[in-house]
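> Pasting the sequence and the predicted coordinates here, then a few questions.
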Amino acid sequence: MKIFAWLVHIFTASGLLAGFMGLLSAIEGDYRTAMFWMLATLIIDGIDGTFARMAKVTEVLPQVSGKTIDYVIDFFTYAILPAYLFYVAIDMDYWPRLFCCFAMLLSAAIYYGLEGMVSEDGKHFIGFPVMWNMVMYVLIFVTPDLPDWALISTIVLLAILHFIPVHFAYPSRGGRWWGATLTATVLFIVSAAMNVWYFPEPKPLWRCICLGTTVYYGILAVVDTQEAWQQ
């Protein structure tokens, strides 16, 4: 059983390797390949927990903290790499561009240090989760023509939302409209792959699917937050 537990931890850690490959691609100016690697890290992070539960890693290897491994990888792939991609891929003056990167990194670092950022039932993130990788995907590959003021406003708003008790659904753990949420999640990932594939000329269909699923998540967050605040 130990070998399976170790393989799960190695699989989780492979997300950092995919993230590093994404960084190398971004340095080389190949933003399309960089985003494909970032999508790979998202998939690894999305399924490794299932494997961990199947292998009972906390029981078999109690001396190894999969959660800590996750934190190390997530901060790089969900915060540092997206901030760097924003810095090199967004056409913006130096100081506002640096300001946006700092806003992402500082808010993400503090968010990771907060307690209770997952709801008691485990079905929601409290505050906007550190998902800057997907924010960069939308800004660069779906809405690349946004003016600077819209880009800066988006980054600042989401950074602030880290610390407001808004309830964002954890798609793999049930919750309201779970079937629709899982469907939206699959559609978002598929549309992400297609939009990146067709970059720099995203197809209207896949852009609409991406933006439609994003709006769905926003509506779900409003409904869930309203219910939570009324309790």
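Nice, thanks for sending it over. Numbering: from 1, shown residues only.
> make it CA atoms for all contacts and neighbour counts henceforth
Will do.
> which SS state does the closest residue in space to residue 148 that isn't next to it in sequence fall under?
Using C-alpha to C-alpha, 6 or more residues apart in numbering and skipping residues adjacent in sequence, the residue nearest residue 148 is residue 92, 6.7 Å away. For residue 92, the assignment made with DSSP: H, G, I helix; E, B strand; the rest coil gives coil.
> One more: residue 125?
strand.
> I'd like to know how many residues surround the residue nearest to it when sequence neighbours are not counted.
If the residues on either side of it in the chain are set aside, residue 125 comes closest to residue 118, at 4.5 Å by C-alpha to C-alpha, 6+ apart. Using other C-alpha atoms under 10 Å, residue 118 has 17 neighbouring residues.
> same deal with residue 204?
Residue 204 - counted by other C-alpha under 10 Å - has 11 other residues nearby.
> that's a strand at residue 168, yeah?
Yes - for residue 168, which was evaluated using three-state DSSP, the result is membership in a strand.
> Please compare the first structure with the one that follows:
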Amino acid sequence: MAAFSVHLFTAAGAGVALLALLEAVREHWAAMFGWLGVAPLIDGIDGPLARRLDVARLHPDWSGDALDLVVDFVTYVFVPAYAITASGLLMPIAAPVLGVGIIITSALYFADRRMKTADNHFRGFPALWNAAAFYLFLLHPPPIAASIGIAALIVFTFVPFNVLHPVRVVRLRVLNLTLIAVWAMLSVYVIVRNFDVAAPVTVTLCAIALYIGCADAAIRLFQRVRQ
């Protein structure tokens, strides 16, 4: 029973996605992001719990990996894709096309067995559309710039560059976890303030995102220069 409760806990993430979608339909964007913020907490806890309680052995007929992918898709992709499409922040003619593009390319990305490298980096843009939507609402760029940016991320899904997984990548793990903690605290502040925050908060959040996206490339370039 204890082991199966981990599956129930993981599946609760899908319920969180529905609550987030209901807020999105009402255009309560900060509340939507608040619910979407619960999903990574569930995602971060259920794996260690499953290993500790030996869920795979006790319930071999239930695939925790498949369940995790389903929940990740609705929380990291589907609900954010709706928000991006319906927010009015994109060009009206481009919004539905880009929304469909997000869904299709992310579904393919989730099925790609090469989505992670041997050292636990993501390969290409890792379909973190919840983060992309967050920055779209935070920066509020002109519709044409926002549309071009979303289109670029769709293309980057299949470009073979490495994106840092801040928890699983061993190199600089202390720094990575510290930055993620700072990012999480600032993100909560942004949501509580309904995205009405001072420039230093925005700059810090953008700098952390830039680090996560470019850290591996910068380190490899530095190593080549030294050689």
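Thanks, I have the structure now. Please read all numbers here as calculations on a predicted model, not as lab measurements.
> Quick check: TM-score for this pair?
Overall, the chain-to-chain superposition scores 0.91 on the TM-score scale (TM-score structural alignment, normalised by the length of structure 2); 224 aligned residues with a C-alpha RMSD of 2.0 Å.
> any idea how far the residue nearest to residue 148 of structure 1 lies from residue 16 of structure 1?
28 Å (C-alpha to C-alpha, to the nearest Å).
> Looking at those two, which is more packed in?
Under the criterion of other C-alpha under 10 Å, the comparison of residue 92 of structure 1 against residue 16 puts residue 16 first, with 21 against 16.
> Using the three-state scheme, assign the counterpart of that one in structure 2.
Counting by TM-score structural alignment, residue 16 of structure 1 corresponds to residue 14 in structure 2. Here residue 14 of structure 2 is recorded as helix under three-state DSSP.
> surely residue 14 of structure 2 meets residue 75?
Yes - when contacts are counted by C-alpha atoms under 8 Å, residue 14 of structure 2 is listed as touching residue 75 (7.1 Å).
> For residue 44 of structure 1, see how far away the residue nearest to residue 225 of structure 1 when sequence neighbours are not counted is.
Counting by C-alpha to C-alpha, 6+ apart, the nearest residue to residue 225 of structure 1 once its immediate chain neighbours are dropped is residue 167, at 4.9 Å. According to C-alpha to C-alpha, residue 167 of structure 1 and residue 44 of structure 1 sit 24 Å apart.
> and those two? which has more neighbours close in?
Legend: neighbour count by other C-alpha under 10 Å for residue 167 of structure 1 and residue 44, higher for residue 167 (26 against 18).
> right, and the more buried one touches residue 121 too?
No - contact between residue 167 of structure 1 and residue 121 fails when scored by C-alpha under 8 Å: they sit 11.8 Å apart.
> List the contacts of whatever residue of structure 1 lines up with residue 116 of structure 2.
In structure 1, the residue matched to residue 116 of structure 2 (TM-score structural alignment) is residue 118. Contacts here follow C-alpha atoms under 8 Å, 6 or more residues apart in numbering; on that basis residue 118 of structure 1 touches 124, 125, 126.
> what's the helix or strand for the equivalent of residue 68 of structure 2 over in structure 1?
With TM-score structural alignment as the criterion, the equivalent of residue 68 of structure 2 in structure 1 is residue 70. In this structure, residue 70 of structure 1 is located in helix 66-75 according to DSSP states H and E.
> next one: residue 3 of structure 1
Using DSSP H and E, residue 3 of structure 1 sits within helix 2-27.
> Buried residues of that helix, list them for me.
Buried residues in helix 2-27 of structure 1, counted by 16 or more other C-alpha atoms under 10 Å: 4-6, 8-9, 11-16, 18-23, 25-26.
> just stretch 61-70 of structure 1 next, same as before
Of the residues in stretch 61-70 of structure 1, those with enough neighbours to count as buried (16+ other C-alpha under 10 Å) are 61, 66, 70.
> Repeat that for stretch 121-133 of structure 2.
When neighbours are counted by 16+ other C-alpha under 10 Å, the buried residues of stretch 121-133 of structure 2 are found to be 121-133.
> Run through who's touching it.
Stretch 121-133 of structure 2 is touched from outside by 36, 75-77, 79-81, 83-84, 106, 109, 114-117, 153-154, 156-165, 168-169, with contacts defined as C-alpha under 8 Å, 6+ apart.
> just checking, which of those belong to helices?
Judged by DSSP state H, helices contain the following of these: 36, 79, 80, 81, 83, 84, 106, 109, 153, 154, 156.
> Tell me how far the residue nearest the centre of structure 1 lies from residue 189 of structure 1.
Central residue check for structure 1 by C-alpha atoms, centre = their mean: the C-alpha nearest the mean position is that of residue 131, 2.9 Å away. As for residue 131 of structure 1, its distance to residue 189 of structure 1 is 14 Å (criterion: C-alpha to C-alpha).
> ditto for residue 105 of structure 1
24 Å.
> Between the two, which has more neighbouring residues?
Using other C-alpha under 10 Å, the more surrounded residue of residue 105 of structure 1 and residue 189 is residue 105, with 24 against 17.
> okay, now residue 183 of structure 1: neighbour count?
The burial metric for residue 183 of structure 1, expressed as a neighbour count using other C-alpha under 10 Å, is 13.
> Sorry, slip of the keys, the one I care about is residue 113 of structure 1.
Counted with other C-alpha under 10 Å, residues neighbouring residue 113 of structure 1 total 9.
> ok, and the closest residue in space to residue 191 of structure 1 that isn't next to it in sequence, which helix or strand is that part of?
Nearest non-adjacent residue to residue 191 of structure 1, counting by C-alpha to C-alpha, 6+ apart: residue 206, 5.1 Å away. According to DSSP H and E, residue 206 of structure 1 maps onto helix 204-230.
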